[in-house]
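>>> Predicted model follows, preceded by the sequence.
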Amino acid sequence: MNSINENNQEYEGIDLDKAQAVLKKNWIWIVIIFVISITSAYLVIRWTKPLYESTSELKLDVEANASELGLVNFGENNNINVISGEIELIQSRLFFNKVIDNIDLNISYFTTGNVLIDEKYQNSPFRVKFIVKDGNVYDKRIYVRLINKTKYQISFDGEDVSGAAEYKTGELVSTPQLNFTLELTEHYDENGESDYFFTINSRAQLISYFERNLVVEPLNLNANTIKIALQDFNRYKARDLVNAIDSLYLNYSKQEKTKENKQKIEWLDNELREIESQLEDYENYFETFTVENRTSDLNEDLKNLILIINDIDSQRLSIKNKSKDIKIFLKNLEADKVSEVNYEQLPRFIGENIRLLNELFLEREQLRLSYSETTFALTKKEQEIQSLKTAISKNLKELYERYQTHLDELIKRKAVLQSDFEKLPGKNTEFNKKQRFFELYEEFYLSLMQSKAEFQIAEAGTTTKFKILSSATLPSQPISPKKLIIMGIGLMAGLVISFVFLSLRYLLHNKITTTLDLEKVTHTPILGTVPKASDKMHDTSLIIDRRPKSAVSESLRTIRTNIQFMMNSGKEQVISVTSTISGEGKTFIAVNLGGIIALSRKKVIVVDLDMRKPRVHLSIEKGSNDKGVSTILINRHEVEDCIVNTRIENLSYIPAGPTPPNPSELLLNGAFENLINELKKSYDLVILDTPPAGLVTDGIIAMKKADLAIYIVRASYSKKVFVKTLNRLVKAHHFKNISVILNATARSSGNGYGYGYYDEKGIASKK
């Protein structure tokens, strides 16, 4: 009983025999899947246009900022900011426009193909000079067919140029879209391609091209290196564009550096001109004073007083200059021109804020290259600038007020000293006053001249802020398609699809195919197997007399022998044959098993109890079903009247008779048991062909009357779940003598010689 319960459980784990059977049955599909996968991968490689990438490597000089501004290296964060700013500059529309202005990308030439097109970069057989009249012509394909060296056709409306007008090469052509001249180049070949097209590239399309294909990224932040990479279907074009970008970036950086130095020098020149004018006035005064007074020496008595007054005047002049600078700076601060003022004389904390403000201005300008005015990043940067400007303005105004207060104090103090000084000769006093101012202006003048010289030296030695470590490479291999990867994907796809396919077939394979499958789901004894007949029987299912040496007949003889061992007491005379559903071959087994036993000189009768779907009378010789079991059980006919003899001696059958409304109730009355007992008196063996046990209860009633119950399972037809019906019957009704026959097995089933020892016509075929 435990073994039967085990059979009701799902079989766990991988069934290797089942997997082998699924693989053997579906191997051709696996081959097809792999062929399709590999072919698809090949087609992808064949029809995907190769994409090339050219790269260059640049090293940025982060510390190359003007040392004259007192900037120092603020560590790795400063490096990141500078590198990020330069990357954004190279990827900005401003820089793309400079590239477009300096490189001839206005027109592109292509050859037409069935699948792929090829750009004729620098090797086009013709060149077009044009003036655009209609902006709609931009980015549209204009098709050209070169007829010969002197003639060509051109179409603005489609690829078909066969009906287009002909023009002469070198001749000016005027159309509503543009005026143009087409000239042949040294790459023209009369035997080469004749169909081409070209596009006049708009600036927007070119900018979009660079945005899609140009990649600038940092390589090593510690080494301050970046990589410029550009992808294109033409490797020569990719290389040339990267080289052009490197050169333009070099020139642009140098121009910006030179422009910065020039602005500083211009400011110094303006200051020097003003001071020179003051010094010239003082020199004229001293010259006149010396001529008129014939001396320039001061009295010893005035020295101490003069020193004090000189100091006060020096402080006043310094304060005035500083106040003047503050006014100028406040004015420039409102106009965002803080870079034009020398703020080194200001307090350090204000100078530091001004330096930060300059950096914010530069960052804002870089953001404007990449973003619109309403962008959050730009708005936030503008807020930072306004906040810092407000703080600087407030600090400068407070400083200006302190200067004015100090200046008032100095004026008051000087007034006291001046009162004493006025007692001295006026000429001597005026001379000393002029002398003091002259010395101050002269010192300031020399300081500005030194600064100007430093800036001029810096301008003369201006270099770029980066170095080209590696020029643009000419790619030898495309970056896509990756042939090995695509083929690997094709193989992997074949493996995955095959695995999924086989897994689904494995999971969906829920039918009994071999005795091994049967043994795994039930412990009911297997009486034997019957191979599938090679030819379909059209007239009768009884074949053992017509094909005595066929595989089916041999298998039934084996089953007959096994039945003898199971019914060895000699008292058992009734065998029931049933199945789970119709179509599993129970009637075929019943009539042929009866026939093979009848050939052993035993009287056998087959009783058709499947009154709902009678088949015995059709399976033997297509007899009548007007009377039979149903009429016997209702006492309409006698048993002897319903027995039909067959062409096989000792084999008879009783048909099911007309279908009654209550087959189960007929089998439950005493008449059915009387029928069995009466037949047992006249026949050695009674075979009951019962209805399917999985559909109706009639078969179970008949099985209880049998000495041996045979359960038919059809290979590759009966599902494994059907065997649960058998196990359930054994458990519920305590059948002791029940066995299974596996019907319609493959020709290779069996042991030893196999059922192929004889062919269907009784002729020996193999051994």
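Arrived safely.
>>> from here on, contacts and neighbour counts on C-alpha atoms
Will do.
>>> Going by neighbour count, list what's buried in the helix or strand encompassing residue 327.
For residue 327, the host element (DSSP states H and E) is helix 303-334. The neighbour-count check on helix 303-334 (16 or more other CA atoms under 10 Å) flags 306, 309-310, 312-314, 316-320, 322-323, 325-326, 329-330, 333 as buried.
>>> quick one: the helices in the stretch 651-767 of the chain?
663-668, 670-682, 698-705, 720-733 (DSSP state H, counting those that start in this stretch).
>>> host element of residue 417?
helix 376-421.
>>> and the helix or strand just after that helix, what other elements does it pack with?
Using DSSP H and E, the helix or strand that follows helix 376-421 in sequence is helix 426-460. Judged by 3 or more CA pairs under 8 Å, 6 or more residues apart in numbering; DSSP states H and E, helix 426-460 is in contact with helix 235-293, helix 303-334.
>>> got another, please set it beside the one above:
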Amino acid sequence: MQTTSNNKIHKDDAEEDVDFSAIIFKYIVYWPIFLVLIVVTSITAFIYLRYTVPIYEVSASILVKDEKKGIDGSSIMESLDMFGSKKIVENELEVLQSKDLLMQVVNNLKLYAPVYEEGRIKDRPAYIISPVTVELKHPESVRQVQKIKFVFSKGSTIKVTNKKYALNQWLTIGKDTLRFIQNKNYEAPEIEKPLYVSISNAKAVVESLHQQILVSSVNKQATVIHFELKDAIPKRGEDIINELITVYNKAALTDKNILAANTLAFVENRLGSVVKELSQVEGDIEKFKSKKGIVDISQQGKMFLDNVGTNDQKVVEINMQLAVLDQVEKYVVSRNEQAGIVPSTLGINDPVLTQLLQTLYELQLQNEKLRKTTGENNPALIGLQDQIEKVRPNILENVRNQRNSLIAGKNTLTINSNKYTSQLKNVPQNEKELLEISREQAIKNNIYTFLLQKREETALSFASAVADSRVIDIAKSSLLPVSPKKFIVYLIAIAAAIALGSGFLFAKEMLNQNILFRGEIEKAVSWPIIGELSLNDTAEPIVIGEGNRNAISEQLRQMRTSLDFLGINETKKKILVTSTISGEGKSFVSLNLAVSLSLTGKKVVLLEMDLRKPKLSPVLNISSDKGISNYLIGKAEVEEIIKTTTVNENLYFISSGPIPPNPSELILNGRIHDLLEYLSQAFDYIIIDTAPVAPVADAHILSKFCDATLYIIRHGYTPKIHVKRLEENNKVRGLKNVAIIFNGLKGRGFGKYSNNYGYGYAYGYGYGEIEVNSKKVKTTA
């Protein structure tokens, strides 16, 4: 039918569109619950903020001086700095995060032994309020966390377990040897303050710090490295990052100085041997001149010496470079994973080789330290050994390529030298011998001059060595904590209150086994819902009358109008009223519907067909001595059982009569058809209040004689399981032309802002002074 079709369309639209305003209004009526929850969660948030340690963010930035990344360094210093490495930012990121550097930071700042001030609820870190810090002799050997209470007393003494110790005095507590030293960060002098120190293994602290410090490059094109650390103590966070930068720069300078010292030692050793050789050659020249009586060399001889001297100098430089390459090759081949003295790269102007050597040295050094501290079975050693094996072939390949290039150049110079030597055939024999000796002198002299120059350059570079990084921003902490953020915490608290309240109300309603919402009925059955009646707690069974304009009266008038959709007219006038179980309000609806129809001037008869538990006779104050049961057994005529009422002159009533032992059999005896036919001729409307369908079959028997069925479902009372089975059961038993009345709707929420569970938010339809809960009907079965 048309009404059913419209109902299905409405359900489809409801499933497709989510009305958020309706959802909000659905729960806002419970605002006191939400208000209480918001207060509770806000108090919880306040307590959380009160006792949660605030976390600050500390950041810093450094600039790595790297030619490969476009850093503009001084060309003069670069020409003197023969061993300045060409930093690669990616490598420096790994170095800065190395646990070796972090271990130095932990030891330097004594982070393995933080001091705390005891509090009533929580302890407070005493990094800047403690007058002393604690230093361990062997911080890496601590096996378990140890808490040691102490008191700093007047006279710079420390009281531990009722014993007094002086500052800087070593003492043994358990298996740890430690001493108390002055705290350079101490800012608020206080005497006799209860403190304690929590001692941890330095390696464990390094592991924790390694996870906390974030080191990253700003972008791929820049050589700026950014540090970030979150710490509960801003000063400690700043000290950690600043100390890390300091340790990093010191390590870089140490590497430079080691390489410079090796080069200087090499030059000094060569100078010693060259001086001896040069002195010997000069002595040979003096002896030859004295013996042969030669005073000077001819112009042709001088030209030979000039040409061959330049050529020989280049050969000497190549020989030195080849010697350096031999040392490098020997170092790389002979060393396994053990670090040794890095050979000098004097005269080798290849930054790639220098960088590769430094990388190899750092990897070998890290491998050696890790092997000593953790043993041979540490998985981290495998990774380091793999990196060493990858670097070593690259160095050997570089050495091989440079050696081939140098040998080719040397061969060319040798050809030129032979060409100059052939020119000596035209020179006298004595002068020829002198030229040979002078040539050797020139070679030694050039070597000597070259070594002197390199020694000065090396010494200058050693003295002026600076770190390959520059601090752009020193470590500074944020002014406000980054965690917890008050606004976010309170926002979460409010959201949690709303979620808890909504979840509780949703669960309370959804887990209810009885029908609460109109939508639950629409989802279960396709029958139209033609009326909704609010619950009224007054004792009046009749709630509609002439001039009544309360909410439930208007609802009954709407329901009366909706009967047209069921096809009720002058020829179809018999309306059966039933429900699933007793107590759903079918008798209440029957009575008030009959009254409502009688107010229109139509003649209405109300039949009390619930022969087992009649309820209407007492309400109307009409005797049930003679009624339907008498008529069905043939002991009364129709005219005898029809009675008038005091409610309205158009309303008539037929009582159930005495309760029979066999109501269903009486209804089936055929006389009920005659009764209804007679009434159809005499009245405009026939309202039949019958028994519930769940326990007995009376309603299904009577339905075939009726034109429409009003099925009562009571809010919060009718079980959902019964509603879900309504249509399925009706296919077998066959109630005719069924429509649903949703009865007993209660207000949701609190006060005047409450709303009902059916359509809309309130009833009244313009009668402003009438509120939803101003009049409630107490339904009767």
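Thanks, I have the structure now. Everything numeric in this text was worked out from a predicted model, so none of it was measured.
>>> Any idea what the TM-score comes out to?
With the length set by TM-score structural alignment, normalised by the length of the first structure, the two chains reach a TM-score of 0.70; 716 aligned residues with a CA RMSD of 6.4 Å.
>>> one step back: nearest to residue 518 of the first structure, out of the helices and strands packed on helix 426-460 of the first structure?
helix 235-293 (66.3 Å; CA to CA).
>>> Tell me roughly how far the closest one lies from the second structure on average.
Mean deviation of helix 235-293 of the first structure relative to the second structure after superposition (mean CA distance after the TM-score superposition for the first structure): 2.4 Å.
>>> and the angle for that helix with helix 426-460?
Relative orientation of helix 235-293 of the first structure and helix 426-460, computed by axes from the mean of the first three to the mean of the last three CA atoms, to 10 degrees: 170 degrees.
>>> Redo the helices and strands packed on helix 426-460 of the first structure as TSV? Include distance to residue 431 of the first structure.
Shown next, in TSV, are these (distance: least, CA to CA, whole Å):
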stretch	distance to residue 431 of the first structure
helix 235-293	8
helix 303-334	11
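>>> nearest to residue 389 of the first structure, of those?
Of all these, helix 303-334 comes closest under CA to CA, at 7.2 Å.
>>> The closest one vs the second structure, average offset?
Looks like 7.3 Å for helix 303-334 of the first structure (mean CA distance after the TM-score superposition for the first structure).
>>> Remind me what that helix packs against, helices and strands.
helix 376-421, helix 426-460.
>>> Can you lay out those helices as a markdown table showing mean neighbour count and distance to residue 572 of the first structure?
Below are those laid out as a markdown table (neighbours: other CA atoms under 10 Å; distance: least, CA to CA, whole Å):
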| stretch | mean neighbour count | distance to residue 572 of the first structure |
| --- | --- | --- |
| helix 376-421 | 15 | 98 |
| helix 426-460 | 16 | 123 |
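>>> Quick one: closest of those helices to residue 223 of the first structure.
helix 426-460 (24.9 Å).
>>> Direction-wise, compare the closest one with helix 376-421 and give the angle.
For helix 426-460 of the first structure against helix 376-421, the angle by the same axes, to 10 degrees is 160 degrees.
>>> OK, contacts around residue 631 of the first structure?
637, 657-658 (CA atoms under 8 Å, 6 or more residues apart in numbering).
>>> Residue 103 of the second structure now?
202-203, 206 are the contacts of residue 103 of the second structure under CA under 8 Å, 6+ apart.
>>> What does it correspond to in the first structure?
With TM-score structural alignment as the matching criterion, the partner of residue 103 of the second structure in the first structure is residue 97.
>>> what helix or strand does that match sit in?
Taking DSSP H and E as the definition, one finds residue 97 of the first structure inside helix 93-102.
>>> Next secondary structure element downstream of that helix?
Assigned by DSSP H and E, the successor of helix 93-102 of the first structure is strand 107-111.
>>> how close does that next one sit to the second structure?
Looks like 1.7 Å for strand 107-111 of the first structure (mean CA distance after the TM-score superposition for the first structure).
>>> can you tell me what part of the second structure that strand aligns to?
Against the second structure, strand 107-111 of the first structure falls on residues 113-117 (TM-score structural alignment).
>>> follow-up on the earlier one: residue 477 of the first structure: which of the helices and strands packed on helix 426-460 of the first structure is closest?
helix 235-293 (9.1 Å).
>>> Neighbours of the residue nearest to residue 106 of the first structure when sequence neighbours are not counted, how many?
Once flanking residues are discounted, residue 106 of the first structure sits nearest to residue 201: 5.2 Å by CA to CA, 6 or more residues apart in numbering. Using other CA atoms under 10 Å, the number of residues around residue 201 of the first structure comes to 16.
>>> now swap in residue 3 of the first structure and tell me
Residue 3 of the first structure, neighbours per other CA under 10 Å, totals 12.
>>> excluding its backbone neighbours, what's nearest it?
Nearest non-adjacent residue to residue 3 of the first structure (CA to CA, 6+ apart): residue 523, at 6.5 Å.
>>> Checking that neighbour next. Helix, strand or coil?
Following DSSP: H, G, I helix; E, B strand; the rest coil, residue 523 of the first structure is assigned to coil.
>>> and the contacts of residue 631 of the first structure, which are buried?
657-658.
>>> out of the contacts of residue 631 of the first structure, which one sits closest to residue 121 of the first structure?
Closest to residue 121 of the first structure, out of all of these and judged by CA to CA, is residue 658, at 91.4 Å.
>>> measure the aligned partner of that closest one in the second structure to residue 633 of the second structure for me?
With TM-score structural alignment defining the correspondence, residue 658 of the first structure maps onto residue 661 in the second structure. Distance, residue 661 of the second structure to residue 633 of the second structure, using CA to CA, to the nearest Å: 12 Å.
>>> And for residue 247 of the second structure?
For residue 247 of the second structure, the distance to residue 633 of the second structure - CA to CA - is 113 Å.
>>> for residue 769 of the second structure, same thing?
Residue 769 of the second structure is 53 Å from residue 633 of the second structure, by CA to CA.
>>> For the two, indicate the residue with more neighbours.
residue 633 (13 against 8).
>>> Might you report the residue contacts of that one?
residue 666.
>>> Tell me the spacing between it and residue 198 of the second structure.
Residue 633 of the second structure is 99 Å from residue 198 of the second structure, by CA to CA.
>>> Repeat that for residue 696 of the second structure.
Per CA to CA, residue 696 of the second structure is found 80 Å from residue 198 of the second structure.
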